[in-house]
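Chemist: Sequence and predicted model, in that order:
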Amino acid sequence: MKLSKMYMPTLREVPSEAEIPSHQLMLRAGMIRKLVSGIYSYLPLGFRAIKKVEKVVREEMDRVGSQELLMSAIQQRELWEESGRWADYGPEMWRLKDRNDREFCLGPTHEEYFTNLIKDEIKSYKQLPLNLYQIQTKYRDEKRPRFGLMRCREFIMKDAYTFDVDGEAMKIAYQKMWDAYDVIFTRLKLSYKVVEGDTGAMGGNVSHEFMAISDIGEGVLAYCKNCEYAATDEKAKVIYKVTNFDEDLLDLEEVYTPDVKTIDALCDFLETTGDKLGKALVYTAKEEPVVVIIPGNRELNEIKLANFLGVAPHDLIMADEDIIKDISHSNKGFTGPIGLKEGTKLLVDKSITEIKNIVVGGNKTDYHIKNANFGRDFTGIVVEDLMMIEQGDLCPVCGEPIYLERGIEVGNIFQLGTKYSSSLSANFLDENGKARPFYMGSYGVGVSRTVAAVIEQYHDDKGIIWPFIIAPYHAIVSVMNIKNEAQLELGESIYSSLMSQGVETLLDNRNERAGV
């Protein structure tokens, strides 16, 4: 390709909107351009890189026997209602109506659609296993799209779906796809870790994420250097060390704490530490008030809370001042587990049941209570783990320290079981002629995001350092002075020679100064 004919609008300066290297470099190199927030056009240079990723993905999907097809991006409401996800998916789903007032969505994912596709076609166990995939544009109306191709409202994704006769066969398919993903990301030269993930709105009981290591990643992975344990911070199990479990129980004491509303202020006022406090957080879950008590030195994991309550994360909302006053008879900052309004749901992290003589809110404005103890002074629904994991926590497998690292989710895999086949009545006949639901798996690769992740790992202050396999071109011939006929002829000759040998080459024959 000759640059004099190529559409590649480069930029000298870094656009103010671009915060991270991949976004900056892709804009400056003329690879992408923004239409509106979270929606981009892929220009010729950027689209070549995307096609290179797609090529690797296709090769490895074909290698494991997955068959490519292409489905509509538009899906009807009825399918999503059958699975229960029309309401559960939340505001990220782009919804629309046709002229006849029928409701549809722009597909954020395609579990329902694939299940519906095969339900009337695959009738016998003899037609299984089945593995199908597509590479297609997906749509999610992100609340805060940012970082260029990292978090978009429109993006390119490979999604695959497996259909098997039982749980064991599903697990075999899952491992086969896991292995294929390892090959894909290794071929793309990404440094990555595979971690346990939360299944979220996808459903199922088992999920893993493929995280490209990067300081700008929005995801956090927790892992142990001593064993193979690794999970997202949303999924990671917390082993909390209680230090005063053997103290004698002391008498309750109400303490005047005027205008002391935060954990830090309370620690200073009472000359204590956060691990001796019971922090109360008040939420509404589908409009039902819920009070959660965790140690004062830790953060609540809202994903774990939503999963325990059986609600979608978007249905979990911090309670307003009126609700807090109604259930605790006090202003915000003084809620505690003792004396809540009758019938209020109280969830207690298991660690609170082991800490002795904790300080809690007094359910009375400007007051706290010292020496509160679970069982003696209050009870509630005990939950095994509601906390975010922290650096230095103990590994739940081997007991060694946990380390935290940021990463970019470039792939995910799910064991869905019969969630979708059961809800959409997708069955096959087994060897005994009995109708059984398909066991499914779902597997995604963020194609456009993977290009950005590669750039995050492969760049310096001069620009992108492409791994050969994803590089838009493999050689460039620059004619420094096109008015010099000898230079131009030599450049054309080298370019033609490389092209004839199958080398993907750019000829820079522009009448521009170097560096433009």
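Modeler: Looks like it came in fine.
Chemist: Every contact and neighbour count from this point should use C-alpha atoms.
Modeler: Noted.
Chemist: Identify the residue nearest the spatially most central residue of the chain in space, chain neighbours excluded?
Modeler: By C-alpha atoms, centre = their mean, the mean C-alpha position of the chain lies nearest to E409, the distance being 5.9 Å. In this structure, E409 finds its nearest non-sequential neighbour in M211, 4.5 Å apart by C-alpha to C-alpha, 6 or more residues apart in numbering.
Chemist: Pasting the second one now:
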Amino acid sequence: MRWSELYVPTLRQDPAGADAVSHRLLLRAGYIRQLMAGHYSLLPLAVKVRAKIIDVIREEMSRIGAQEFLLPTMQPAEVWQKSGRWEKIGAEMFRLRDRRGADLALGMTHEEIFTTVAQELRSYRDLPQRWYQFQTKFRDEPRAKSGLIRVREFTMKDSYSFDVDDAGLDRSFDLHHEAYTRIFGRLGIPAIAVEASSGIMGGSDSVEFMSPTDAGEDLVVHCGCGYAANVEKATSHLAAVADGDGLAAPEPFDTPDVRTIEDLATGFGVTADRQVKTLVYVVDDQLTLVLMRGDHALVEQKLIDTLAAVNVRPAHADEIRETLGALPGSLGGVGVTDLPILADLALRGRRDMTTGANRDGVHLRGVDVDRDLAVGRWADLREVVAGEPCPRCEQPLSVLRTVEIGHIFKLGRRYTETLGVTVLGADGERVSPIMGSYGIGVERALAAIVETHHDDKGIVWPVAVAPFEVAIAVLGDAEQVVAAAESLYTGLRGQRMDVLIDDRAERPGVKFSDIELIGVPYRITVSARGLADGTVEFTDRATGHTERIPLAGAVAHVTAAVRATE
């Protein structure tokens, strides 16, 4: 491709409002432009990178025997209603009606739709099946940000497996795990496989592939022993606490103006770890108390997973006042018997604790959790923090900020049973196939590569996904310079290289800066000075190393450098 014919609207300054590194560089380097919040136009360079990412994924899907489909992204409500997710999924789903008044959705995922295709499976001999597609997804993301990392319209590689039994699902799951490891390795994305929540997808085993980046909004807890989990799933080993005998019964004391855990600690000397924090949630229209240790934070996803509830939200102040008689800051579970009470495991067996009295400005000391609180259910609900002991080896845990780049689930038979998919089993009985679901966000993967591969000059693409493998910088318009550059261009294209020749009438500094900004892995500089002794300059973008090589061997030299990365 000739730069003079290529649309690359580079920017000399960082664009305002671009927070993530990938957002800033993809805008500056002319890869993307924003249409509106969460919706981006991919320009020619981005389209080339996206295509190469898809090629890598497609190769690895084919390697595990998966077949490519393309299913509709506009979907009838009836299918989602049958699975129960039409009501369960909230504002994240884009919904519309056609001219006949039929309810439709813009697909945010395709479990239901692939399952309808599977209705034509007949026998266990038809299984296993592993199906995938590259399709646009729509999610009404409330906090679209960070460029391509958090958007409302994106391409997903989603695949689905259908097996006759659990052993088959295990095999499909493991094959996808291995394929994802290879995919992210080939794309140059550092990926940590972690235990995760299945969220709205449902199912059992769930593994996320997380890439470390400051632009991420997911926290990963990990240890050198190999333990790794999303904070929504992570746990740690807390040492047992030795409490005193406490009081024979809870004792009220006045706490005027106390609104927070910190207020009680600073004003009355009750440390946060000796407080019982009372949170109030509405769970499927039922007011529910959630009890935590004062120094621990609730992970809402753990609460949702524990209760398997459809709708979970924090209660409003008026709902709390009407039911408990006090406002947040003075709430507690002592004496509450008519509401469900869920408590974090860290509170189990604790004595001599302090909690709200359900009277504004009053707390209770000497609370024995087992004696004084009618806990109906115990669960791991707290957020793990750095430094806590690993649940496997007791060494201090670390916490990384990451972005999710892939997710694999064992779905079970939820969708096949609900949508009536059965096959004839080996014993002559009909059985519902068991499913898995596996996703990779293509544009997010593109952004994750940039988050990892960049420097102060711009993007540094790995060769496997670069829009061009080599750029030829033509310095000057002397006949011999142009002729040499054109010869190199033709020779490299003959080697099936993606080559960009910078034939613009620009200063050398502009050409070098632009080639570095857009991230081409290798640069050949053709100048009259070099040609005087029969050489050209060869520069490795990743290392910055430049060497003079003979013009006559330049095509072979570049070809060898590119092939060495494959």
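Modeler: Cool, got the structure. The shown structure was predicted, so the numbers you read here are calculated from the model rather than taken from an experiment.
Chemist: returning to that earlier point: you'd agree the residue nearest to the centre of structure 1 is in a helix?
Modeler: No: secondary structure of E409 of structure 1 (DSSP: H, G, I helix; E, B strand; the rest coil): strand, not part of a helix.
Chemist: In what element of secondary structure is the residue nearest to E409 of structure 1 found?
Modeler: Using DSSP states H and E, M211 of structure 1 falls within strand 206-213.
Chemist: For that strand, which helices and strands make contact with it?
Modeler: strand 192-196, strand 402-417 (3 or more C-alpha pairs under 8 Å, 6 or more residues apart in numbering; DSSP states H and E).
Chemist: Pick the most deeply packed of those.
Modeler: Most buried of those, by mean neighbour count (mean count of other C-alpha atoms under 10 Å): strand 402-417, with a mean of 23.
Chemist: on average, how far is it from the matching bit in structure 2?
Modeler: Superposed on structure 2, strand 402-417 of structure 1 shows a mean distance to its aligned partners of 1.0 Å (mean C-alpha distance after the TM-score superposition for structure 1).
Chemist: Which strands and helices lie in contact with the helix or strand just after that strand?
Modeler: On the C-terminal side of strand 402-417 of structure 1, the nearest following helix or strand under DSSP H and E is helix 419-423. Here helix 419-423 of structure 1 touches helix 77-83, helix 111-119, strand 439-446, going by 3+ C-alpha pairs under 8 Å, 6+ apart.
Chemist: Which of these sits closest to R33 of structure 1?
Modeler: strand 439-446 (18.8 Å; C-alpha to C-alpha).
Chemist: Counterpart of L281 of structure 1 over in structure 2?
Modeler: Aligned by TM-score structural alignment, L281 of structure 1 pairs with L279 of structure 2.
Chemist: Please report how far the residue nearest to its match when sequence neighbours are not counted lies from I341 of structure 2.
Modeler: Counting by C-alpha to C-alpha, 6+ apart, L279 of structure 2 lies nearest to V290, which is 5.0 Å off, once chain neighbours are set aside. Distance from V290 of structure 2 to I341 of structure 2, counting by C-alpha to C-alpha, to the nearest Å: 6 Å.
Chemist: Of those two, give the one with the bigger neighbour count.
Modeler: Higher neighbour count among V290 of structure 2 and I341: V290, with 24 against 21, using other C-alpha atoms under 10 Å.
Chemist: Who are the contact partners of the more buried one?
Modeler: 278-281, 341-344 (C-alpha atoms under 8 Å, 6 or more residues apart in numbering).
Chemist: Could I get the residues you listed in JSON lines, plus columns for secondary structure and distance to E262 of structure 2?
Modeler: Shown next, in JSON lines, are the contacts of V290 of structure 2 (DSSP: H, G, I helix; E, B strand; the rest coil; distance: C-alpha to C-alpha, whole Å):
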{"residue": "T278", "secondary structure": "strand", "distance to E262 of structure 2": "14"}
{"residue": "L279", "secondary structure": "strand", "distance to E262 of structure 2": "16"}
{"residue": "V280", "secondary structure": "strand", "distance to E262 of structure 2": "19"}
{"residue": "Y281", "secondary structure": "strand", "distance to E262 of structure 2": "22"}
{"residue": "I341", "secondary structure": "strand", "distance to E262 of structure 2": "24"}
{"residue": "L342", "secondary structure": "strand", "distance to E262 of structure 2": "23"}
{"residue": "A343", "secondary structure": "strand", "distance to E262 of structure 2": "21"}
{"residue": "D344", "secondary structure": "strand", "distance to E262 of structure 2": "20"}
